[in-house]
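A.B. asks: take a look and give me a structure for this.
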Amino acid sequence: MRAIAWRWAKRIGLGVLALGLLIHLYALLLTLVLPPTTLNMTGSALVGRDVQHRSVPLEEISPHLVRAVIAAEDSRFCSHGGIDMDAINQALRERSAGGRLRGASTISQQTAKNVFFWNGGGYVRKAGEAWMTLVIETVWGKERIMETYLNIAEWGDGIYGAEAAAQARFGVSAADLSPYQAALLAAVLPNPNDWRVDPPGNYVSGRASTLQQRMGIVQRDGLASCVLD
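C.D. replies: Next up is the predicted model:
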C-alpha cells in the first residue's frame, strides 16, 4: 500500500513540476507575442458568449487609456515591484478600523491572474498569482505588462481588450479614444458586466469624471513614466 501511495505521490509531484515548467516557458514566450486567449475568454465562450478580442501593440492604444487605468486601478504601478505592500497594509488598516476589506491588487497581479490563472481558486491560486507577478515583473517589464493587461482586460459582454472595447462601445479604434471615453472604460473595470458605458449610469459617469481629474495628476506627476514617454 505504501509503495502505491509513493508512486502516486511521485506522479503528482512530477505533474506539478511539469505544469510549473510549462507556465514559465509560456511566460518567456509571451515576451515575444501577446496572449492569444485566456481562461476567462474560454469560459465566456463556453457559456455561449460571442467573444470579441483583437490584440494591438501598445503604441496603437491611446495614452489616455494608459493614464486612466493607472488612475483607476494602480496609481503606484511604475514604482512598485508588482505587489504593492503599502496598498495592502492600508487596506488592512481600513479593515481593522471597521471598514470593508477592499482589494489591493495591482495591474501586474491582475495581469498575472488573467494570463495564467482563473477567477476563484482561493489561496492556491493567489500564491501562484503572486509568484507569477514577480516573474513577469522580472522578465517582461512594465511596458509589456501594461500592453498585455490592456489587451486581455474584460469589458463585459464577452469583450476583451482595449481595441474590441473601443470599437464596441464607441465605434472608434483604441488609438483614438478621447480622455472621457478612456475614463469611462477604466471606470467600469472593477465590474464590467454590471456597470455600463453605453449609456453610463450616474455612478459610472461620476467615477469617470473623477478619473479624468486623476488622469491629469498621473500625467503631471509622471506616474505613467515607465510606460509613456
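
A.B. asks: only C-alpha atoms from now on, for both contacts and neighbour counts.
C.D. replies: Noted.

A.B. asks: next up, the contacts around the residue lying closest to residue 163 once chain neighbours are set aside.
C.D. replies: Excluding the flanking residues, the one nearest residue 163 by CA to CA, 6 or more residues apart in numbering is residue 174, at 4.7 Å. Residue 174 makes contact with 60-62, 162-167 under the criterion CA atoms under 8 Å, 6 or more residues apart in numbering.

A.B. asks: quick one more, to check against the first:
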Amino acid sequence: MTRSRGRRRWLRRLLVLPVALVLLSVLQVAALRFVDPPVSMVMVEHRLRAWVEGDGDFRLRYQWRDLGQISTSLPLAAIAAEDQRFAEHRGFDLEAIEKAREQHARGGRLRGASTISQQTAKNVFLWSGRSWVRKGLEAWYTVLMELMWPKQRILEMYVNVAEFGPGIYGAQAAAQAFFGKDADALTAAEAARLAAVLPSPRRYSASNPGPYVQRRTGQIQRQMRQIGGESYLEKL
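C.D. replies: Predicted coordinates for the structure are as follows:
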C-alpha cells in the first residue's frame, strides 16, 4: 500500500513538472513585455564559455536602448537583411521555409529560414545549437512572444540583444564599438553594414569589412528601399 502511494506521488510530480515549466515560460515572456533584460541567455552562454576556455580577453559589451533611441535605419536594415515579411507573419515565415526546402531538394545548400521572432526567442531565452529540443523550445517561445508582445517590442528586443561582433551585443554597443557614435546617430550605410554581419558576427567584421560584407551592405541598402524604407516600420 505504501509503495502504491509512493508511485502515485511520483506520478503526480511528473505531471506537475511540465505544467510548471509552461507557466514559468509564460511568466518569463509576460515579464519581458515590460522589463528590459539585463542580459540574454546567449550572452550568459558566451560568458560562461569564455570562462571555461580561459579566455581572459573576453569582454561583454551591452547597453539597452529603447527603439526610439535607435536610428530607424538599423531595425529597417535588420528586417531587409533577415526577415522581409516580419510585419506579415506570426512568427514563422512558411513561404521562406518552403523555398528553403525546395532549394535543398534541388541540391542547393540548406539555408536557414528563421524569422526575427525566432532569432529573438533563441537569443533571449535559450542557447546556441541545432538540437531538436532547442528548436522545439524556440518555436514555443516564438508563439508566446507573438501572442504577448507587439511587433515593435520583438524588433526592439532583437536589435538590443543581437550579436554584432565577439562580445558586442545590441545597437548601442555596436554603434560605439564600430563607428564611435550612439545608436541614434547611425546612418543607413552603417546600419546596413551592421546587418550584413548578422548571419555570422564572429566570422565577418563590421569594422574591417571584406568583399562579402561590402557587397552585402550594398544589397541590404537596396532592399531597404525596395521594402518601402521607413514607411515599412509604420506597418508594425
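
A.B. asks: circling back: what does the residue nearest to residue 163 of the first structure align to in the second structure?
C.D. replies: Under the alignment (TM-score structural alignment), residue 174 of the first structure pairs with residue 183 of the second structure.

A.B. asks: ranges for the helices of the second structure?
C.D. replies: Taking DSSP state H as the criterion, the second structure carries its helices at 2-32, 41-52, 73-82, 94-105, 116-125, 132-148, 151-161, 171-179, 188-196, 211-226.

A.B. asks: distance to residue 60 of the second structure and mean neighbour count added to those, as a markdown table?
C.D. replies: Formatted as a markdown table, those follow (distance: least, CA to CA, whole Å; neighbours: other CA atoms under 10 Å):
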| stretch | distance to residue 60 of the second structure | mean neighbour count |
| --- | --- | --- |
| helix 2-32 | 21 | 12 |
| helix 41-52 | 7 | 16 |
| helix 73-82 | 21 | 25 |
| helix 94-105 | 33 | 14 |
| helix 116-125 | 15 | 23 |
| helix 132-148 | 24 | 17 |
| helix 151-161 | 12 | 22 |
| helix 171-179 | 10 | 22 |
| helix 188-196 | 18 | 25 |
| helix 211-226 | 23 | 17 |
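
A.B. asks: of all those helices, which one comes closest to residue 205 of the second structure?
C.D. replies: helix 211-226 (7.6 Å; CA to CA).

A.B. asks: residue range for that closest one in the first structure?
C.D. replies: Under TM-score structural alignment, the match for helix 211-226 of the second structure is residues 202-217.

A.B. asks: what does residue 47 of the second structure align to in the first structure?
C.D. replies: Aligning on TM-score structural alignment places residue 47 of the second structure opposite residue 45 in the first structure.

A.B. asks: any figure for the gap between that match and residue 159 of the first structure?
C.D. replies: Separation of residue 45 of the first structure from residue 159 of the first structure (CA to CA, to the nearest Å) stands at 11 Å.

A.B. asks: what's the answer for residue 20 of the first structure, then?
C.D. replies: Separation of residue 20 of the first structure from residue 159 of the first structure (CA to CA): 29 Å.

A.B. asks: right, I'll call it a day here.
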